[in-house]
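In: Pasting the sequence and the predicted coordinates here, then a few questions.
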Amino acid sequence: MQAIKPSRQLPNCNLSQQTRASARLAGRRSVLPIFSKAAASRVGSSPKLPNGINSPYALKKYSNNVSKGRVLFHGVHHVAVLCKDLERSLDFYCGTLGLEVNPDRPDEKLPYRGAWLWIGPEMIHLMELPNPDPLSGRPTHGGRDRHFCIGVEEISPLEERLKEADVEYTRSMSGRPAIFFRDPDMNCLECVEMESWR
C-alpha cells in the first residue's frame, strides 16, 4: 500500500471520483466513511490507527464501516452541558463569555430546565440535571480532561474577559493559540484561535 500524502490526496474508500473530487474541492473529509482518519494515517505495510492502536483486529474493525455505507456528516449541531444552577451557568456563558441565548429553542417540552446558546451556527445546550461525574480529582490542565473546543477569531479578548471574571485558564501545551478553562460546574472548554472556520 502506498503512503498517503496529507496535502489533498484522499484515501481510496470505494468512493466515486466525483464524490472524491467534491470532497477535495470542499476542503473537507465529511463525505468519507468514519474510518477515514485511520486510512489516511496508513504508511507502507504497517497500518497505524488513532492513539497508537496497531493491530490487525482494530484495522479490520475500523475498515468494516465501508460495507455499511458512508455517512454524510455536516458538523456538530450542539454540545450538551450539564449544570447544577441554570442561572449561574447563563451568567457565565452569556455574561462572561458573551454567548447569546437562542430563543427559538424552547425547553418547556423537556422534563428539566435548560437553555440553548449560539456558538456560531452551532449551539450549547445547558441542561440543569445532576452530574454523575465526580468533580474532585479533575486535572488542572483541561486538555487532559473531557472537553469541547470552540473556534474564536482572537484569543486575547477572551483572555481579558476571563481575567476580569477571575476565571483561571491554562494555555495549550502544544503551543497552539488555545486556552482551556472550566465553567462553574467544572465542565472544561477549549478555545482555539482560528483565522477562518473550517
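Out: That came through, no problem.

In: make it CA atoms for all contacts and neighbour counts henceforth
Out: OK.

In: For residue 130, give me its contacts.
Out: Counting by Cα atoms under 8 Å, 6 or more residues apart in numbering, residue 130 touches 82-84.

In: want to compare, so here's the second one:
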Amino acid sequence: MLSGMHHVALICSDYARSKAFYSETLGLHILAEHYREARDSWKLDLQLPDGTQLELFSFPGAPERPSRPEAQGLRHLSFVVDDVAATVVWLNGRGVATEPVRIDPYTGAAFTFFQDPDGLPLEIYQRL
C-alpha cells in the first residue's frame, strides 16, 4: 500500500541556478550532493520539513519539456503552506513573481502559482 510521497525528481537546465533557487530562495534543506562523472550529471537531494524529498538532476543536452499550454504529464508541484498570503509576500521579497491568489472552489483553500528557473509551474496551497 502507498503511504506517502518519498520524493519528486526534476531535471534542470542550469544546475547552479536551480540549486540556488530550491535551497536558498525556497529554503529546502540539502541532504546530499553528488557529481556522477560517468553521466556528467549532478544529483542534489533536498528535503522539505515534512520529510518529502526533491531530487534535482542535471543532464547535458536534456530537452525542454513543454508546460504551457497544458501538456500531458506532470502539471505542477504543489507545496502546502500555513498562510498563502504571507508566503506570497515572502516569495516576492526573494524576487519570485507569483500569480494572483485564488480560492479553490471545491475546498475553499487559497492557492497561487509561481515558476522555478526552468518555468516549471509550482503551487502553494493553504493547509486545510
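Out: Great, that's in hand. None of these values were measured; they are calculated from a predicted model.

In: who wins for neighbours among the contacts of residue 130 of structure 1?
Out: residue 83 (23 neighbours; other Cα atoms under 10 Å).

In: What does that one correspond to in structure 2?
Out: Superposed on structure 2 with TM-score structural alignment, residue 83 of structure 1 falls opposite residue 12.

In: For the residue nearest to its match when sequence neighbours are not counted, which residues are in contact?
Out: Leaving aside its chain neighbours, residue 12 of structure 2 sits nearest to residue 58 (5.5 Å; criterion: Cα to Cα, 6 or more residues apart in numbering). Residues in contact with residue 58 of structure 2, defined by Cα under 8 Å, 6+ apart, are 11-15, 41-43.

In: Adding distance to residue 23 of structure 2 and secondary structure, write the residues you listed out as JSON lines.
Out: Shown next, in JSON lines, are the contacts of residue 58 of structure 2 (distance: Cα to Cα, whole Å; DSSP: H, G, I helix; E, B strand; the rest coil):
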{"residue": "11", "distance to residue 23 of structure 2": "15", "secondary structure": "strand"}
{"residue": "12", "distance to residue 23 of structure 2": "14", "secondary structure": "strand"}
{"residue": "13", "distance to residue 23 of structure 2": "16", "secondary structure": "coil"}
{"residue": "14", "distance to residue 23 of structure 2": "14", "secondary structure": "coil"}
{"residue": "15", "distance to residue 23 of structure 2": "12", "secondary structure": "helix"}
{"residue": "41", "distance to residue 23 of structure 2": "18", "secondary structure": "strand"}
{"residue": "42", "distance to residue 23 of structure 2": "15", "secondary structure": "strand"}
{"residue": "43", "distance to residue 23 of structure 2": "13", "secondary structure": "strand"}
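
In: Let me have these in CSV, extended by distance to residue 82 of structure 2.
Out: Formatted as CSV, the contacts of residue 58 of structure 2 follow (distance: Cα to Cα, whole Å):
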residue, distance to residue 82 of structure 2
11, 28
12, 28
13, 31
14, 30
15, 29
41, 35
42, 32
43, 30
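
In: and which of these is nearest residue 88 of structure 2?
Out: Checking the contacts of residue 58 of structure 2 against residue 88 of structure 2 with Cα to Cα, the nearest one is residue 12 at 23.6 Å.

In: That closest one contacts residue 57, correct?
Out: Yes - with contact defined as Cα atoms under 8 Å, residue 12 of structure 2 reaches residue 57; the gap is 6.2 Å.

In: residue at max distance from the center of structure 2?
Out: Within structure 2, residue 38 marks the point farthest from the mean C-alpha position, 26.7 Å out by Cα atoms, centre = their mean.

In: what span of structure 1 lines up against the longest helix seen in structure 2?
Out: Selection of the longest helix in structure 2 by residue count, based on DSSP state H, yields helix 84-93. Here helix 84-93 of structure 2 aligns to structure 1 at residues 155-164, judged by TM-score structural alignment.

In: Check which residues of that stretch are buried.
Out: Buried residues in stretch 155-164 of structure 1, counted by 16 or more other Cα atoms under 10 Å: 155, 158-159, 162.

In: Residue 114 of structure 2 pairs with which position in structure 1?
Out: In structure 1, residue 114 of structure 2 lands on residue 181 (TM-score structural alignment).

In: dump the residue contacts of the closest residue to that match other than its chain neighbours.
Out: Take residue 181 of structure 1 and drop its neighbours on the chain: the residue closest to it by Cα to Cα, 6+ apart is residue 169, 4.5 Å away. With contacts defined as Cα under 8 Å, 6+ apart, the neighbours of residue 169 of structure 1 are 162, 179-182.

In: Thank you kindly, that will do.
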